[in-house]
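1. any chance you could fold what I've pasted below:
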Amino acid sequence: MKFYNKLVRDRIPEIMEEHGKKYEIRTLDQEDYIKMLHQKLHEELREFDVASEEDQLLELADMVEVIYALVESKGCRIGDFESLRIAKKEKRGGFKEKLFLISGEE
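-> Prediction:
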């Protein structure tokens, strides 16, 4: 049996059962859940960094799913988070202009 020791999506046990695979799983407490979400976000970023061009969108979708779980773990609704994101974008801008700051006074 292979050991994974990582946070997985909610339907993974169901999918494993459908394929006749045995597994061991436990439900994390909130503290461990947050730690594992942080690890999962780093894992997904590493996967994005090495993904082919065609798989990068899938990896980004995985990252967004983890980010949404982190947002909800902080007691924030996704809609409220989007409002926060939009307000920050309106105040400071986005990244569409591809600007790269070389130097500036502090």
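2. contacts and neighbour counts: CA atoms only from here.
-> Fine.
3. would you map the helices across the chain?
-> Under the criterion DSSP state H, the chain contains helices at 12-18, 30-50, 56-73, 78-92.
4. list the contacts of the longest one.
-> Pointing back at helix 30-50 there. Residues from elsewhere that reach helix 30-50 (CA atoms under 8 Å, 6 or more residues apart in numbering): 6-7, 55-56, 59-60, 62-63, 66-67, 69-70, 73.
5. cool, the last one as well?
-> Counting contacts by CA under 8 Å, 6+ apart, the residues outside helix 78-92 that touch it are 68, 71, 72.
6. identify whichever of the helices of the chain lies nearest to residue 99.
-> helix 78-92 (12.6 Å; CA to CA).
7. to compare against the first, here's another:
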Amino acid sequence: MPIKAYHKLVRDRIPEIIEADGKTCVFKTLSDEEYIYLLEQKLNEELAEYQESKSLEELADLLEVIHAVVKARGWTLKEFERVREDKAAKRGGFEKKILL
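-> As a prediction, this is how the structure comes out:
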């Protein structure tokens, strides 16, 4: 059986899913520095996948990575949402579809 090397950040249950399929995998737990670096790469990857597919599933993946970045940087999702709400209150959202 051929060996595949991915060298990419994956969701937490992926090794379990691979092994449940009768395959084996090798993985490691990243340092905080490695984790943030690879999260930034994953953010770009998920954005590109959404831009290509325009699917709700890919948009959800992008939000999942954003949540992980927030937590990895030491912020809380509550802080993140507060900043988003404050900015929307001060500058507005994008609902009016305004092109300047």
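8. farthest-separated two in the contacts of helix 30-50 of the first structure?
-> 55 and 73 (27.5 Å).
9. map residue 24 of the second structure across to the first structure for me.
-> Superposed on the first structure with TM-score structural alignment, residue 24 of the second structure falls opposite residue 22.
10. next: residue 14 of the second structure.
-> By TM-score structural alignment, residue 14 of the second structure lines up with residue 12.
11. in space, what's closest to the spatially most central residue of the second structure - neighbours in sequence excluded?
-> With distances taken as CA atoms, centre = their mean, residue 65 lies nearest the centre of the second structure, 1.5 Å away. Here the nearest residue to residue 65 of the second structure in space, its sequence neighbours aside, is residue 43; by CA to CA, 6 or more residues apart in numbering that works out to 6.0 Å.
12. and the counterpart of residue 63 of the second structure in the first structure, how far from residue 75 of the first structure?
-> Using TM-score structural alignment to pair residues, one finds that residue 63 of the second structure aligns to residue 64 in the first structure. Here residue 64 of the first structure is placed at a distance of 17 Å from residue 75 of the first structure (CA to CA, to the nearest Å).
13. out of the two, which sits in the busier spot?
-> Between residue 64 of the first structure and residue 75, residue 64 has the larger neighbour count (other CA atoms under 10 Å), namely 14 against 8.
14. distance of the more buried one from residue 25 of the first structure?
-> Between residue 64 of the first structure and residue 25 of the first structure the distance is 24 Å, computed by CA to CA.
15. how many other residues sit next to the residue nearest to residue 65 of the second structure?
-> By other CA under 10 Å, neighbour count at residue 43 of the second structure equals 19.
16. and the gap between the counterpart of it in the first structure and residue 71 of the first structure?
-> In the first structure, residue 43 of the second structure lines up with residue 41, judged by TM-score structural alignment. The gap separating residue 41 of the first structure from residue 71 of the first structure is 12 Å, by CA to CA.
17. good, wrapping up.
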